[in-house]
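Chemist: predicted coordinates and the sequence they were generated for:
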Amino acid sequence: MLFSRRSAEDETVVAMLASAIRRDISFGVLHPDEKLKIEALRQRYGGSNHSMRETLRMLVSEGMVEATNQRGFRVTSATEDDLADILMMRIEVEKLALERAMKHGGVDWEAAVVAAHHQMIRAEDQLCQQPDDATALGWDEACRSYLTTLISACRSPRLHEMVGRFYDQSRRFRLARLREGRIDFGARRDRHEALKSAVMERDFASALRLLEEDTCADLRG
């Protein structure tokens, strides 16, 4: 029991550290290609050498961090080629997951989609009224929650995990567009209203097209 408890505590610390570093990569606090030194990260985020190294290994598996040949770590690059590759993968896995969710989802899933959509719109309103890092993070998390809910009935944990992974990899591109004022919230809201309706009506062609259009618009405009 002692070892099990310690393991659970270690996993909690690693999860918290990963969340903080993932957030700072997404917001550009940690820059693309920036070297990540264990001791400097510990001073900034806390944790032990072991927990920080495990955190970085987790972020490597997610594609947020790269391991270098010298056994160090750095933030993954963020070039146009990186964006194109992430966008391609996001579209493919999201469309596959949504198609499966629309086939298998029932009334409870539909209710959850409507609720998550409502929460996303509320977060968007708050962001537009008071644009700062806190509301931007709340909006981004609400958008992630909505996407997660949309594909939650896909009946594939691995597919679900892949959708989340590519969403996280694309966050810094999306948040950069937000900081630059390049997201059209009016058009975005119209797309999501149409997407929600298509999902409820099981209009597969329209739903998959709208999902792809929205992902592309968020990342490239």
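Modeler: All right, it came through fine. Residues are numbered from 1 along each chain as shown.

Chemist: C-alpha only now, for contacts and for neighbours.
Modeler: OK.

Chemist: quick one, helices of this protein?
Modeler: 2-26, 38-45, 49-62, 80-104, 107-129, 133-150, 157-179, 185-200, 204-219 (DSSP state H).

Chemist: helices or strands next to the last one in the packing?
Modeler: Counting contacts by 3 or more CA pairs under 8 Å, 6 or more residues apart in numbering; DSSP states H and E, helix 204-219 packs against helix 80-104, helix 157-179, helix 185-200.

Chemist: ok, which of those comes nearest His117?
Modeler: Between His117 and the helices and strands packed on helix 204-219, the shortest separation by CA to CA is 7.9 Å, and it involves helix 185-200.

Chemist: returning to what we had before: okay if I get the helices and strands packed on helix 204-219 as JSON lines plus distance to Pro32?
Modeler: Converted to JSON lines, those look like this (distance: least, CA to CA, whole Å):
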{"stretch": "helix 80-104", "distance to Pro32": "11"}
{"stretch": "helix 157-179", "distance to Pro32": "10"}
{"stretch": "helix 185-200", "distance to Pro32": "27"}
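
Chemist: okay, pairing it with this:
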Amino acid sequence: MARTGSAPTRARHVRDELRDELLVGRYRPGERLPVAAVAEHFTVSVTVAREALMMLASDGLVVSEPQAGFRVIELSTEHLVDLTSVRVDIDCIALRRSVTQAGLPWESAALAAHHTLASTPMYHEDEPGVSRAWSAAHTEFHRALVAGCGSRILLELRDRLWDASTMYRSWSAEVHRTCGRDVAREHRELLDAALARDADRAVELLAAHISRTTELVLEHRARAAKEDEDAEAVG
């Protein structure tokens, strides 16, 4: 279906829709994103598609390569470890500020976001990995926890880091089905500490929550690499 509106508006729509597809793992790490193919997929001009991809490159979700176009970011252990370290720092600063200075509207929003998350199934039989609905609710819950920090710049930086880490989680989604981790309990405990205005406890739980996800992803990658090596040795 052809899209209406100005070119910048169409580009933002394409950026948002392609971003959603990236965040749920619809594309493989390093997969090329030809401008013409993106334009056809979203029924827009090549110019609009290129602008949308440039926006995603600025967001750190795709890479722009001279003479080669665009591709999805690669899986990188070094990048993930660095990303996680910075995420812990930024998210914990924002959470501590929210817990110590935000008012009743912040509490209400956090409670509502958690209710939505807790009521949304994490997996759907028709979708690989976590469901898009759960992924969206998960994003909103974590965003609600830090939304009372009082800094737009801090939140913008935090959101960009969140998107990059979401792609890693999506690419290793199967590990979360089998690891036996009680993510729902972690979220409840995090909410309880935040609403109790226990900043130290809330920050401790959030840091552990973020770090545990990265540990699982890295463990999954290490096992997959070992299996590939064993298969090559047998072959």
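Modeler: The structure has been received and is ready for your questions. Worth saying up front: this structure is predicted, and the values here are computed from it rather than measured.

Chemist: how about the equivalent of Arg12 of the second structure over in the first structure, nearest residue that isn't a chain neighbour?
Modeler: Superposed on the first structure with TM-score structural alignment, Arg12 of the second structure falls opposite Ala15. Closest residue in space to Ala15 of the first structure, ignoring its immediate chain neighbours: Thr55 at 7.4 Å, by CA to CA, 6 or more residues apart in numbering.

Chemist: number of nearby residues for the equivalent of Ala196 of the second structure over in the first structure?
Modeler: Taking TM-score structural alignment, the alignment pairs Ala196 of the second structure with Glu201 from the first structure. The local packing of Glu201 of the first structure (other CA atoms under 10 Å) involves 12 other residues.

Chemist: rewinding a little: quick one: closest of the helices and strands packed on helix 204-219 of the first structure to Gly47 of the first structure.
Modeler: Ranking these by proximity to Gly47 of the first structure (CA to CA) places helix 157-179 first, at 22.5 Å.

Chemist: the second structure: matching residues for the closest one?
Modeler: Aligned using TM-score structural alignment, helix 157-179 of the first structure spans residues 152-174 in the second structure.

Chemist: mind listing what's buried in the matching stretch?
Modeler: For stretch 152-174 of the second structure, burial by neighbour count (16 or more other CA atoms under 10 Å) applies to 154-155, 158-159, 161-173.

Chemist: which residues touch it?
Modeler: 22-25, 28-29, 59-61, 75, 80, 83-84, 87, 90-91, 94, 129-130, 143, 146-147, 213, 217, 220 (CA atoms under 8 Å, 6 or more residues apart in numbering).

Chemist: repeat for stretch 51-69 of the second structure
Modeler: Under CA under 8 Å, 6+ apart, the answer for stretch 51-69 of the second structure is 8, 11-12, 14-15, 19, 22, 32-35, 70-73, 160, 163-164.

Chemist: quick one, which of those are buried?
Modeler: 11-12, 14-15, 19, 22, 32-35, 70-73, 163-164.

Chemist: ok, of these, which one's closest to Pro105 of the second structure?
Modeler: Within these, proximity to Pro105 of the second structure (CA to CA) peaks at Asp163, which comes in at 25.2 Å.

Chemist: how far away is that closest one from Tyr27 of the second structure?
Modeler: To Tyr27 of the second structure, Asp163 of the second structure is 14 Å away according to CA to CA, to the nearest Å.

Chemist: would you mind finding the match for Leu56 of the first structure in the second structure?
Modeler: When the second structure is aligned by TM-score structural alignment, Leu56 of the first structure is paired with Leu53.

Chemist: number of residues surrounding the alignment partner in the second structure of Leu87 of the first structure?
Modeler: Aligned by TM-score structural alignment, Leu87 of the first structure pairs with Thr84 of the second structure. Other residues near Thr84 of the second structure come to 21 when the count uses other CA under 10 Å.

Chemist: Thr84 of the second structure touches Arg212, doesn't it?
Modeler: No - here Thr84 of the second structure lies out of contact with Arg212, judged by CA atoms under 8 Å, at a distance of 10.0 Å.

Chemist: got the helices of the first structure as CSV, with distance to Asn69 of the first structure columns?
Modeler: Below are those laid out as CSV (distance: least, CA to CA, whole Å):
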stretch, distance to Asn69 of the first structure
helix 2-26, 21
helix 38-45, 16
helix 49-62, 13
helix 80-104, 20
helix 107-129, 41
helix 133-150, 33
helix 157-179, 22
helix 185-200, 42
helix 204-219, 31
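
Chemist: can you tell me how far the nearest residue to Cys92 of the second structure once chain neighbours are set aside is from Phe141 of the second structure?
Modeler: In space, and not counting its chain neighbours, Cys92 of the second structure is closest to Val203: 5.4 Å by CA to CA, 6+ apart. According to CA to CA, Val203 of the second structure stands 15 Å off from Phe141 of the second structure.
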